[in-house]
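**Student:** Quick check, what structure comes out for this input:
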Amino acid sequence: MTEARPILWAPTPERAEATRMADFIRWLKAERGLSFADYNALWRWSVGDLPGFWSALVDYAGLDIRGHGAVLGRREMPGAEWFPGARCSLAAQVLAHAATDPDAPALIGLSETFGRRELSWRALAAEVAAKAGGLRALGVGQGDRVVAILPNTTDSMVAFLAVTSLGAIWSQAAPDMGPTAVLDRFRQIEPKVLIAQDSYTLAGKPIDRRAQIEGIAAGLPSLSARLMVPGLNGLAPGWSDWRALAGEPAAPVPVPFDHPLWIVYSSGTTGNPKPIVHGHGGILVECAKSALHMDLHPGDRYCWLTSSGWIMWNTQFFALMNGAAVVLFDVAPGYPDLMALWRAAADERLTHLGAGAAFYQSCLKAGIEPKTLDLSALRHLGSTGSPLSPEGYDWIYSAVKSDLWLAPLSGGTDLCGAFVGGNPMLPVRAGEMQCRFLGNAVRAFDEAGNEVFDQVGELVCTEPLPAMPLYFWNDPGNRRYLDSYFDTYPGVWRHGDWIEITGDGGAVIYGRSDATINRHGLRLGSSEIYRVVEALDEIADSLVIDCEYLGRASFMPLFVVPAPGVALDEALMDRIRARIRAEVSPRFVPDLIEAVPEVPRTLSGKKLEVPVKKLFLGGDPARVVNRDSMANPDSFDWFIRWHETRGA
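**Tutor:** Below you'll find the model as predicted:
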């Protein structure tokens, strides 16, 4: 058995008993007659009695889910049917706080473009109702798709609540995403309305996106309305002003439990990004469960450093639905320096702060000490996107705050939630996540499908979850859905991460086990890189590998096969970087570009990304690939030599 990692922090008995998790345990004993020896016993019950757990959670959280009989109609996975016959509304559940604490802050926007903007619960409910009425006057109704290209501001949160309160379906892209990447997503779902911000300020510099937005709008023939949030410019011709939009106030409409809420995107290695559809009810109960694992209370102040294109933008509704104020940080994280976010945490009296692990690593390298600020309100620090190194844990406890609950988590866009993460009643161990989340039957499987402990295996989930995708948009026969998660272990969700489950129930994530690119928590299919790189006449072929390492920064090299007679010089590399930056996103500019004679491929022509990745991560060159399955087996030797001499 692996030796237990050192404990860095543990709650006092008084602090542990004041948590939402402890309150839920007390409620289970009083209302259900259930007692548990420890958290692992509670977890085993939650994954063994799915109807019992999820019905208890709904009752404990006071969720407005009405009209159902059974909790679980069908249990098989995929295809589980949750709360059949029930109706609910995420927007209605969120805005209910306007009746209980109307003058308390609900949203606080900190924006380089707009400054500070605060909305009370009363003001938020009124603005959402007016915008929903305006959208309804434009013909937006149940099932219509409304897409947005907005930063992480109060406008984006209000727009989401207004759209989904009508039963329409929301989908969003970050403003810095290139037109190709945005259209690859939005074209698939044929939206009726586009909401976009024409420009914004980032790191003190004005960014004009009018040309890109006009091109995106022109590429969406299904649009019947264009709404613009004016940033640094006046309203463009052909667009209506989003902030001036108003109509007869519209109250949230209850919809079936499995009615689509939003469409988010997670990319595989081939084809267009996968349009993942989540339902109102599934996200609603996920919000309630997250309140236990993140210890969210009414009146808390929550901020996660996120792009609006990352799933962590969506998870801000976990806090909002539980009565916490959400602080939206639309500021470059290093501007004017890396203390900016920490100063905001002190000024806004944040109780919960989260960011990608790469942000903390940058702070560590810069040698900053946030503990010089007044962080007395801060009790919870979250991390995700990539594994947080043990050195990152040490830096947080030495340079940020010693009495702090550090709770890294790991999940994904696919289920808009976490598989493993925090429990405010448990100790924090260096480099380790505290527990498997309630209701999530997470296991580590070896290649034969056997459960393993204290060793690295595939992260799988053996029981269905309400927040799993309803389906992929326009996916006949659920073919892409099945291929994405159920192609390895029939009837078992394979997530694509390497995980170790420790003997005491903790977890360590070791990065992606597939070829998906994960840059600071934002996932992208390698095919999206190939499309823009190989569109250059000078490039004949390419291979991109994203290597996530535990304890040090990730590394993403791009290997290109130049066209005959072309040399890979600095000018061509600059063109490649500029193309990726403009058409995909600056986040996916490679760390290195290297010329290669040919790209290893299977007999069927697929690029061998995963074997090369395994090689770079230390795999045995003789075992990471079956050369009999390769069309060009000698091509792999070049990567072996490169790894031995250059190292990834």
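
**Student:** drop to CA atoms for contacts and neighbour counts, all remaining ones
**Tutor:** OK.

**Student:** ok, how many other residues are close to residue 643?
**Tutor:** Neighbourhood size, residue 643 [other Cα atoms under 10 Å]: 16.

**Student:** In contact with it, which residues?
**Tutor:** Residue 643 makes contacts with 615-616, as judged by Cα atoms under 8 Å, 6 or more residues apart in numbering.

**Student:** run this one through as well so I can compare:
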Amino acid sequence: MSQLLWKPSQQRVENTLLYHFICAQHRGFEEAEDAYDAVWQWSLDEPESFWRACWDFCGVVGDPGSSVIRYPERLIDTELFPQAQLNYAENLLARDIDGPALIFCSENGERHEWSRQDLLDKVSCLQQALKAEGVGRGDRVAGYLPNLPETVAAMLATTSLGAVWSSCSPDFGLSGLVDRFGQIEPKVLFTADGYCYNGKPFDSLNTVSALCDQVDSIAKVVVIPYANSQPDITALGSRGILLDSLLTDYTPQAVFYTRVSFRDPLFILFSSGTTGLPKCFVHSVGGTLLHHLKEHQLQGDIRPGDRMLYFTTCGWAMWNWQVSALASGASLVLFEGSPTFPDGYALAQLVQQENVTHFGTSAKYLDSLAKKNVRPIERFDFPHLRTLFSTGSPLSADGFVYVYDAWKSDVCLSSISGGTDVIGCFVGANPIGPVYAGQCQKRHLGQDVQVYNEAGEALLGEPGELVCRTAHAGMPL
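**Tutor:** Here you go, the predicted model:
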């Protein structure tokens, strides 16, 4: 048996959103020996009841329609909420945020906040500008951007119009960009002029100029000054425009939301491209939203007023995942730069400074700190931190022990595992259950995750292939 490292108190259990969700079903799940397993089994046995309960409990803004599941006989054909009408951006912007909506911090110490009204105003002006450029439902807008507040605003403005967002981080080279954006033919490209990593500046505009020469669909390149306050964009020609110049003719108005179907496209993510061209994963509006709300509120216990810091770039699915936390009333702490600049305590200091409640990172990062004997617990106490997410690769048993020894003893360490193909998780967090060294906590609700051998037989206690036997919200289009 693996080492038990943490178990929530009964008071903490009863304060979680998951416990409230379980009690709200009025089925006595909370009296079961393992309440989580009881509600997990119900989510598989009665999927229509479960997904409708998720929609209602998580507060989805939109019309769900009268039907919850269509074509349940064959997993690949199954559709959730086939009559629903909703908008992703509307759901992220509908919540009142307790405190700033966005807090931006960079490796060089730059920090600024955007209130919810600041974010709404920027989205409004960007929405008007994109509409003037002819962007509408189903069109693609791309970002070649650092993890900036403007990146979030550009995505929300795009999706408010029913258009599709796709992004890569600025460390991607020209061939990687062409392989990705060349397939999806964006109308508009957002970029920063450059970025800084590990104390070194890097230019983005030369790469963007070469990209535009190869992707003819790009009619406008919007440049966000970041590395320089007055970047030279002459190399972009008539297509290039600075963000302030793009918005000069627009004033904030009420944001208009184009409601679309549950299965309309929202995000395009990409596989790594190790076997041929990167494969496009097209994720739906309703599926992404409902999948993330379930994972954030029920699995991760993200509540209004919480603060989420996920160390990620805009080229990783975790960027899309963490942005959705706005729909649960959380503030986002956006970090841009190297997580170990100037030293291994950089992110730990940020967690303390910004009162972060949910900190997400990679197993590789935690393992690297452990090897360097970085011990944040000796400098910080993290009074607000309740959950630490680890993903990207399996966190070793020693890595689990390291977190409880060197970070915080009273924290829910959730090793989450899923992928770009489901823009979220298959297994991971359970805020009402224990944490054992080297283990993901539970299979996620609504997902019949099993391990198969080569004969297609389910296994226990042996390695095999992970299989999800049920349709769920995170399935790509």
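
**Student:** Would you pull the TM-score for this pair?
**Tutor:** Once superposed, the chains reach a TM-score of 0.94 (TM-score structural alignment, normalised by the length of the second structure), with 462 aligned residues with a Cα RMSD of 1.6 Å.

**Student:** Residue 381 of the second structure contacts residue 355, doesn't it?
**Tutor:** No - contact criterion Cα atoms under 8 Å: residue 381 of the second structure and residue 355 do not qualify, at 10.7 Å.

**Student:** who's more crowded, the two?
**Tutor:** The residue with more neighbours, out of residue 381 of the second structure and residue 355, is residue 355; 17 against 14, by other Cα under 10 Å.

**Student:** Alignment lookup: that one to the first structure.
**Tutor:** In the first structure, residue 355 of the second structure lines up with residue 349, judged by TM-score structural alignment.

**Student:** separation between the residue lying closest to that match once chain neighbours are set aside and residue 561 of the first structure?
**Tutor:** Distance criterion Cα to Cα, 6 or more residues apart in numbering; nearest residue to residue 349 of the first structure, sequence neighbours excluded, is residue 377 at 5.5 Å. Going from residue 377 of the first structure to residue 561 of the first structure by Cα to Cα, to the nearest Å gives 54 Å.

**Student:** Look at these two and report which has more neighbours.
**Tutor:** Taking neighbours as other Cα under 10 Å, residue 377 of the first structure and residue 561 compare with residue 561 leading, 21 against 15.

**Student:** on that earlier part again, helix/strand/coil for the residue nearest to residue 349 of the first structure?
**Tutor:** The local conformation at residue 377 of the first structure, judged by DSSP: H, G, I helix; E, B strand; the rest coil, is coil.

**Student:** so what corresponds to it in the second structure?
**Tutor:** Taking TM-score structural alignment, the alignment pairs residue 377 of the first structure with residue 384 from the second structure.

**Student:** now residue 292 of the first structure
**Tutor:** By TM-score structural alignment, residue 292 of the first structure lines up with residue 298.

**Student:** Next: residue 414 of the first structure.
**Tutor:** So residue 414 of the first structure corresponds to residue 421, using TM-score structural alignment.

**Student:** Correct me if wrong, but its match is in a helix.
**Tutor:** Yes - counting by three-state DSSP, residue 421 of the second structure falls inside a helix.

**Student:** Contact partners for it?
**Tutor:** By Cα under 8 Å, 6+ apart, the neighbours of residue 421 of the second structure are 281, 475-476.

**Student:** From residue 269 of the second structure, how far out is it?
**Tutor:** Residue 421 of the second structure is 8 Å from residue 269 of the second structure, by Cα to Cα.

**Student:** Also residue 426 of the second structure?
**Tutor:** 18 Å.

**Student:** Check residue 402 of the second structure too.
**Tutor:** As judged by Cα to Cα, residue 402 of the second structure and residue 269 of the second structure stand 33 Å apart.

**Student:** where along the stretch 1-150 of the second structure do the helices fall?
**Tutor:** With DSSP state H, counting those that start in this stretch, the ranges of helices along the stretch 1-150 of the second structure come out as 10-14, 17-24, 35-45, 47-57, 88-93, 116-132, 149-160.

**Student:** closest one to residue 347 of the second structure among those helices?
**Tutor:** Within those, the stretch nearest residue 347 of the second structure is helix 149-160; the backing value is 18.2 Å (Cα to Cα).

**Student:** superposed on the first structure, where does the closest one end up, distance-wise?
**Tutor:** With mean Cα distance after the TM-score superposition for the first structure, helix 149-160 of the second structure departs from the first structure by a mean of 0.7 Å once superposed.

**Student:** according to the alignment, that helix goes to what range in the first structure?
**Tutor:** Aligned by TM-score structural alignment, helix 149-160 of the second structure falls on residues 154-165 of the first structure.

**Student:** For that stretch, report the contacting residues that lie outside it.
**Tutor:** Among residues not part of stretch 154-165 of the first structure, those counted as contacts by Cα under 8 Å, 6+ apart are 89-92, 107-109, 117, 124, 127-129, 131-132, 135, 146, 148, 150, 169-170, 229, 251-253, 261, 328.

**Student:** same thing with stretch 342-353 of the first structure?
**Tutor:** Taking Cα under 8 Å, 6+ apart as the rule, stretch 342-353 of the first structure contacts 300-305, 370, 373-382.

**Student:** about what we covered before: please indicate which of the contacts of stretch 154-165 of the first structure are buried?
**Tutor:** Neighbour-count burial (16 or more other Cα atoms under 10 Å) is assigned, among the contacts of stretch 154-165 of the first structure, to 89-92, 107-109, 124, 127-129, 131-132, 135, 146, 148, 150, 169-170, 229, 251-253, 261, 328.

**Student:** how about residue 330 of the second structure, what's its match in the first structure?
**Tutor:** So, by TM-score structural alignment, residue 330 of the second structure is matched to residue 324.
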